[in-house]
Structure formats: structure tokens, C-alpha cells
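>>> Here is a sequence together with a model predicted from it:
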Amino acid sequence: MKFIHIDKENSIAFYQQIMSSIEKAIKEKKLLRNDKLPSVNKICIEHKISRDTVLLAYEKLKKKGVVKSIRAKGYYVRTEDFNFDERYFLLFDELNIFKEDLLNSFLKGLAGKVQVDTFFHHFDPAMFSKLISDNMGNYSKYIILAANVEGVESSIARLPKNDVYIIDQMRNSLKIYSGIYQNFVENIYTAMESVLDLLQKYNRYILIFPGHKEPYDMVTGFEKFCREHGKNYSVIPDLKNFKLRKGQVFLIPNDRQLVETIEKCNHHHLVIGEDIGIISYNETPLKKVVQNGITTLSTDFSEMGKKLAQMVLKNERKLIENKCTLNLRKSL
């Protein structure tokens, strides 16, 4: 059944005519999901056009999510539903309330103009690599939160550089791409320096850093502050075998450790904000009321999602640091 029609007298580009023919055939149910499309060579011979023209049509249809390619087999219909001009690949580490805020704001900013497919690598390097490999060429934009997964550079490098955006956590090796991110080193240093007068009553500075999911730049920023201001400090993975004493102040990235710290303070009758100081990473509504208020250091994930949507829709190529705010409360 012949369904690709090219009118060489028409001013519409040949590749666009190929795309329109295939999309029309799908809409008219002449092509169904997983049906094989004519080979590149067959179309070239039948219509006396170049391979590059046919490949361009197929690649654009791939980015729209209409077709898929299978190595050594050819091109196939991917879906019969294609109401979007573009499809974005969004790769998160995991879903939590902060990523949910980012995602919802991003989708709102896109205003239904784009289909977004969301994936999760769960800090697994093999899963990260597989998700990139399986989806190469199928999307017009690739938005990636690599987190602290090692060795991602080679996988990301396989994607078109101008279609890649790195979000939330950045590293020097990924700054060749556009994106929006937190500057953990600068944010922690600046935030702690801004409350130096309140921190003076503490004689021991402690970062609880499990290191499984948290960005190592947190350690760098914390140690930079402590060294430059002559503070006695420690970086510990958890509170196991650690004795709380009056005069300690904690920077806590993980909410599980925050709860444990509060429980231990209450158990040992240590008053938070007087005997023990706490700065928790990432704002939540609950932290405004727990223990009369927990001081937080947090970026605005909703703002990050909003700015990201603006960047990708305008195809802007730049790096943006997302603002971070210290919300001072009684825990300090």
C-alpha cells in the first residue's frame, strides 16, 4: 500500500511532505502502532530524492514521538496519538515533594504545548545509561537531573549538545550544557556567613552527610566556611555512636537525620536554638512549626521549574544559578 506522496511542483519541502504523508496515513488508520515504515532506500528510489531528505523526515518524526527506530530493522510507528509538536525527555533521580514542585511548575510553564515523558534513574548508573540509550533521538529536548551519579558524562555526550539541559545539581564536567542549578558551595558559605553572629554561641559545627544522594558540593561549601572562619567542625554520615553536647550546631541535608536529631535533643533535654543549633536543607511547611520553627536553607523549586520552561520553549542556551534563601527561625 502506497501512502507516501511527494509533489515536486509543490513549494513545501520534500521532507515535510513525507512527514505529512505518514501522519495522514496514521490518522486514517492506514498505519497502526508498530507497523513498519518503508525503508529509506525504498523511498529514495521510488521518489528519486536523497537519503538525507528521507532521514530528516524520519528523525523529525522520531522527535515528535510518532515513529521509532530499531537498530538493523528500520522505522516503525510508535503511536497513533500525536497531538504535540514536540516531546521532552525528563530524567529525575527520584520523586519527592521538591521534585514534584519543580515538575508541576515546569508543566505549568509549558502550558500544554509539549508532551513531557518523565523517567527516574534512582541513583543507579546502569539505569541512567540505559534510559539515555533507549531514548536517544526520540525527543526534541533532554532535561536531566544527574544528581551525584558518577560516569554520566559519556552517556549524556551521546545526545545532541544543544538539546540537553542539566537541572538542580551541576558539576564542572557538565557546564558545557545549558541548564539551571543550585550552587551548593556558594549557597552554604554565604548563608552561614550571613548568620555568623548567631553562630558564635556554638563551638562545634557538624554536617550530617550520608553521602548516598546528597551533592558533595555541600561538604565543600561547609568546610570552606569552617576553615576560613576558624571553626571546629566535623562531617559525619549519621548520628550513630555520636554524642550530642551543648554548643553543637548542625547542618542537616536529609530530613530523616533531622527527625533523628530532634528526637535525640528531646531525649537528652537539650533545647534546640539554645543548647543545640539546627539548619535544615530544603523548606517544607512542617519545618515552619516543628520545634517552634526550624531554620532552613532552600532553593525555590517552583521558580526553577518556571525558569526551565521559559528556557526550553525559547531554546535559550545559558546556565542559570537558582536563588537560594535562608529562612531564619528559632532553631538557630
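Yep, that arrived.

>>> From now on I want contacts and neighbour counts done on CA atoms only, so please keep to that.
Fine.

>>> ok, which stretches of the protein are helices?
Per DSSP state H, the chain carries helices over the ranges 14-27, 40-47, 51-63, 97-110, 125-135, 153-156, 184-194, 196-199, 217-228, 255-267, 301-313.

>>> could the ones you listed go into CSV alongside mean neighbour count and distance to residue 332?
Below are the helices of the chain laid out as CSV (neighbours: other CA atoms under 10 Å; distance: least, CA to CA, whole Å):
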stretch, mean neighbour count, distance to residue 332
helix 14-27, 19, 61
helix 40-47, 14, 67
helix 51-63, 19, 51
helix 97-110, 18, 23
helix 125-135, 15, 38
helix 153-156, 15, 39
helix 184-194, 19, 11
helix 196-199, 13, 7
helix 217-228, 18, 16
helix 255-267, 15, 13
helix 301-313, 20, 24
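
>>> one more structure, for comparison:
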Amino acid sequence: MDSADPRTYLKRKFPAIALALLQIGVLGACTSHPALGTKHPSDSAFRVALLTPGPVSDAGWNAAAYEGLELIKTRLGADTALVQTKSPADFEDAFRDFASRGFDLIFAHGFEYTDSAIEVARSFPNTCFVVSSGSESSANVASITFNVDQATYVEGVLAAGVSKTGVVGAVGGIELPSIRLFFEGFKRGFLSVQPKGRILISYTGNFDDVGAAKEAALAQISQGADVLIHNADAAGLGVFLAAARAHVFAFGVFNNQNGVAPDVVLASAVTSTPLAFLKIATEVKDKRFHPGMLEFGMHDGMVRVVFNPKLESRISAAALKRARQVEHELATGQLVLPPTLMQPPATK
């Protein structure tokens, strides 16, 4: 996929759900890789590549990474490239292709890329590899973690303030440790206000099946859930569809998804993925980047909660005040989540 292909989608800042659903699958095309060792047309340029596990039309996880790539292109004048890997078998090939062509920096947006990055990086010491939510680092491999569980904790507090049934639901894609951590933050925030409440958690087994996510959400609603959260990438749109159908609330994740379903999404747990990517790319370009286990959170403004102004009138003043106070306490260090919630990987 050429890095310019999804630009129209992203500039619209998340269209209506129906349009977003039509785009799923359309924007997930792969690039065709030239032979290894092929020279790039502009060998002197700073080159940055991005690997994503799903389409950048998901209005969330992958879209945030693509915005970061575009920001690097705009701010640093970098030559950029993007590929959506279809399966783990593609990981090493994609890494080797970009590294052999002299790319300076390769972002791989997902925990699942860690092992391949570590393996390939040994053969390409002059290329920096950065894995989102990765679990290891090396001389030229960095792993970045966003403590997004801080934001989902705030969303859990808010959910407790609006739930009338005392039951909330969470729908995930693949059950990864980081997604469990993500939901654990939401659960603890919810139970801090409603200690006798219940959280229903289910996984669809993939990040693409919108219908499966919708059915999972509807099943939770049938058990009394009146507030939902997801960590399912593109499939998360199915959770919003279920919430709209049942007239319950939901939360957005990773990107500001308030505009995806403005009558449903109370707030979004947002990570500043584009700014983090730009920071790293700038340091790599200036030859002052130090790979390692890198962590971002509310304390540095890289994780935050964006409330949906359209629905604030549906939240009691007390519930909104409590959620904002908890957010402030997390950002300033007055409230520290238990260590089990702060261990990486914190996203996916």
C-alpha cells in the first residue's frame, strides 16, 4: 500500500460508521516488495516505514500509527512507506525488505512483532526497529508502551457514574496480555465506584470481524450491560453499532473515536501515538536515539481522556467531576495504579 492511499479517510477525521465499514478491507492492501537490496530513488533521504497488523481505516489503533507516519513525513520531510502484514509469516519478510533497502527506522505497531524484530535487527545494525507494546529491546530495537490503562481506569470511573444496571461490558479481539491489562484498568476504575458491580469480558478471536464484535456486545447487553468498551481495532465498530441499536453508551480507544458514533461514545482513551512516533523519529534522524523499553503515560501528556461534549449533558455533574478529578490525580501522580497495572506491555 502506498502511504498516500488512506489520506482521504484520515483527513475526514473519522466518517460515519457506515462509511467506515465500507472502507474496512479496501484500505488493507499490501505493497509489492522489490527485490532485496534494491536501491531507493533518493538514497540520501531519511526513510521511515510502518508495519500494521490491520487496516489504517479502523479509526483507532492502526489509524493512530498511520497519523504518526504522516506527521513524520510532514515534519521531517521523510520518505515513508506502509505495509499491512496479513499473517505472522509476513513479519520477517517485511522487516528484511525495508531494512535491506536502507530504511533508517521501522515502526511495527503491535506486540506480536517483537520476536521478528529482535531476530531481523541482528542482521541490520544500522536500522532502528521500534515495536509498539513490545516486550523486549536490544542494541537497535526499542519497545514503546503507552500506559493506556490509566485512561481506561478513568473511563471505568465514568462508566460507574452513568451505569444504571451496575453491569458493564468489554469486547476484545485476540486475548493478548496487553488487552487483558487494558480491560483490567477499566474494571478497577469501575469497581472503585461500584464495588458490587460486574464487568463482562469476551473476545472475538480477531480484530477484523465487525459482525462478531457486534454480536458479542449484544450478548453482553442482553445480560444487563449498559456501558461498553472495546479493544478490537476495526472490529470495534461493531460494538458501537450494538450500543447504538440498544441505546447504551460506549467508550472509544487509542484515537479520538467520539466522532465515529457521537450519540454513543461518552469519551475516548487517547494515546498520542503520532507525537511519540515523531519524537522517536526526530531522535533517530539526529542520531541521538537510545533504544530501550520506552514508556509514555498521563504524566507526559501522551495518554489522556477526551470527553465527548455532545454527551456531557447525559452525565451527572457529580460523575463527570469525579472522573475529571481521577484523571487529574493520575496525571499529577497523586493517584498511582497498582504495580500490576503499570507493567508493560500496556496497550496491545
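Okay, I see it. Please read all numbers here as calculations on a predicted model, not as lab measurements.

>>> what's the TM between chain one and chain two?
Overlay of the two chains. TM-score (TM-score structural alignment, normalised by the length of the first structure): 0.59; 244 aligned residues with a CA RMSD of 3.7 Å.

>>> Which of the helices of the first structure sits closest to residue 79 of the first structure?
helix 14-27 (8.7 Å; CA to CA).

>>> Adding distance to residue 174 of the first structure as columns, could you present the helices of the first structure in a markdown table?
As requested, the helices of the first structure are exported to a markdown table (distance: least, CA to CA, whole Å):
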| stretch | distance to residue 174 of the first structure |
| --- | --- |
| helix 14-27 | 34 |
| helix 40-47 | 35 |
| helix 51-63 | 23 |
| helix 97-110 | 20 |
| helix 125-135 | 15 |
| helix 153-156 | 7 |
| helix 184-194 | 15 |
| helix 196-199 | 33 |
| helix 217-228 | 14 |
| helix 255-267 | 28 |
| helix 301-313 | 17 |
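
>>> Of those, which is nearest residue 175 of the first structure?
Nearest to residue 175 of the first structure, of all those, is helix 153-156, at 10.8 Å by CA to CA.

>>> on that earlier part again, for residue 118 of the first structure, find the nearest of the helices of the first structure.
Between residue 118 of the first structure and these, the shortest gap by CA to CA is with helix 97-110, which sits at 9.2 Å.

>>> which residues are in contact with that closest one?
Helix 97-110 of the first structure has contacts (CA atoms under 8 Å, 6 or more residues apart in numbering) with 92, 116, 282, 301-310, 313.

>>> Could you identify the most distant pair in those?
In those, two members sit farther apart than any others by CA to CA. They are 282 and 313, at 27.6 Å.

>>> Which of the helices of the first structure sits closest to residue 330 of the first structure?
helix 196-199 (10.7 Å).

>>> mean offset of the closest one relative to the second structure (after superposition)
Once the two models are superposed, helix 196-199 of the first structure sits on average 4.8 Å from its counterpart in the second structure (mean CA distance after the TM-score superposition for the first structure).

>>> What is that helix packed up against?
Using 3 or more CA pairs under 8 Å, 6 or more residues apart in numbering; DSSP states H and E as the contact criterion, helix 196-199 of the first structure has no neighbours among helices and strands.

>>> chain center to that helix, what's the gap?
Taking CA atoms, centre = their mean, to the nearest Å, one finds helix 196-199 of the first structure lying 34 Å from the centre of the chain it belongs to.

>>> Could you do stretch 119-139 of the second structure as well?
20 Å.

>>> That stretch: end-to-end distance?
Distance between the boundary residues of stretch 119-139 of the second structure (CA to CA, to the nearest Å) amounts to 12 Å.

>>> give the contact list for the aligned residue in the second structure for residue 308 of the first structure.
Residue pairing (TM-score structural alignment): residue 308 of the first structure is matched to residue 280 of the second structure. For residue 280 of the second structure, the contacting residues are residue 289, by CA under 8 Å, 6+ apart.

>>> one more time with 10 Å
The neighbourhood of residue 280 of the second structure, defined by CA atoms under 10 Å, 6 or more residues apart in numbering, consists of 72, 105, 107, 128, 130, 142, 144, 286, 288, 289, 290, 291.

>>> now swap in residue 141 of the second structure and tell me
Residues in contact with residue 141 of the second structure, defined by CA under 10 Å, 6+ apart, are 105-107, 114, 117-122, 125, 127-131, 134, 290-293.

>>> Just the buried subset of these, written out for PyMOL, thanks.
To isolate the buried members of those in PyMOL, using 16 or more other CA atoms under 10 Å:
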select buried, resi 105+106+107+114+117+118+120+121+127+128+129+130+131+134+291+292+293
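
>>> roughly how far apart are the equivalent of residue 103 of the first structure over in the second structure and residue 156 of the second structure?
When the second structure is aligned by TM-score structural alignment, residue 103 of the first structure is paired with residue 69. Relative to residue 156 of the second structure, residue 69 of the second structure is positioned 31 Å away (criterion: CA to CA).

>>> Check residue 148 of the second structure too.
From residue 148 of the second structure to residue 156 of the second structure the distance is 12 Å (CA to CA).

>>> Overlap in contacts, the two.
Contact criterion CA under 10 Å, 6+ apart; residues shared by residue 148 of the second structure and residue 156: 185, 186.

>>> What residues does residue 319 of the second structure make contact with?
Contact analysis of residue 319 of the second structure by CA under 10 Å, 6+ apart lists 157, 158, 159, 160, 161, 162, 193, 325.

>>> 6 Å instead?
If you count contacts by CA atoms under 6 Å, 6 or more residues apart in numbering, residue 319 of the second structure has them with residue 161.

>>> and it, what element?
Taking DSSP states H and E as the criterion, the element that holds residue 319 of the second structure is helix 317-332.

>>> Give the buried residues for that helix.
Judged by neighbour count (16+ other CA under 10 Å), helix 317-332 of the second structure contains these buried residues: 319, 320, 322, 323, 324, 326, 327, 328, 330, 331.

>>> do stretch 233-249 of the first structure as well
So stretch 233-249 of the first structure, judged by 16+ other CA under 10 Å, has buried residues 233, 235, 238, 244, 246, 247, 248, 249.

>>> what's it in contact with?
Stretch 233-249 of the first structure has contacts (CA under 6 Å, 6+ apart) with 202-210, 275-278.

>>> who wins for most neighbours among the residues you listed?
When the contacts of stretch 233-249 of the first structure are compared by neighbour count (other CA atoms under 10 Å), residue 277 ends up highest, at 26 neighbours.

>>> Work out which residue lies at the spatial centre of the second structure.
In the second structure, the C-alpha nearest the mean C-alpha coordinate belongs to residue 61, at 2.9 Å (CA atoms, centre = their mean).
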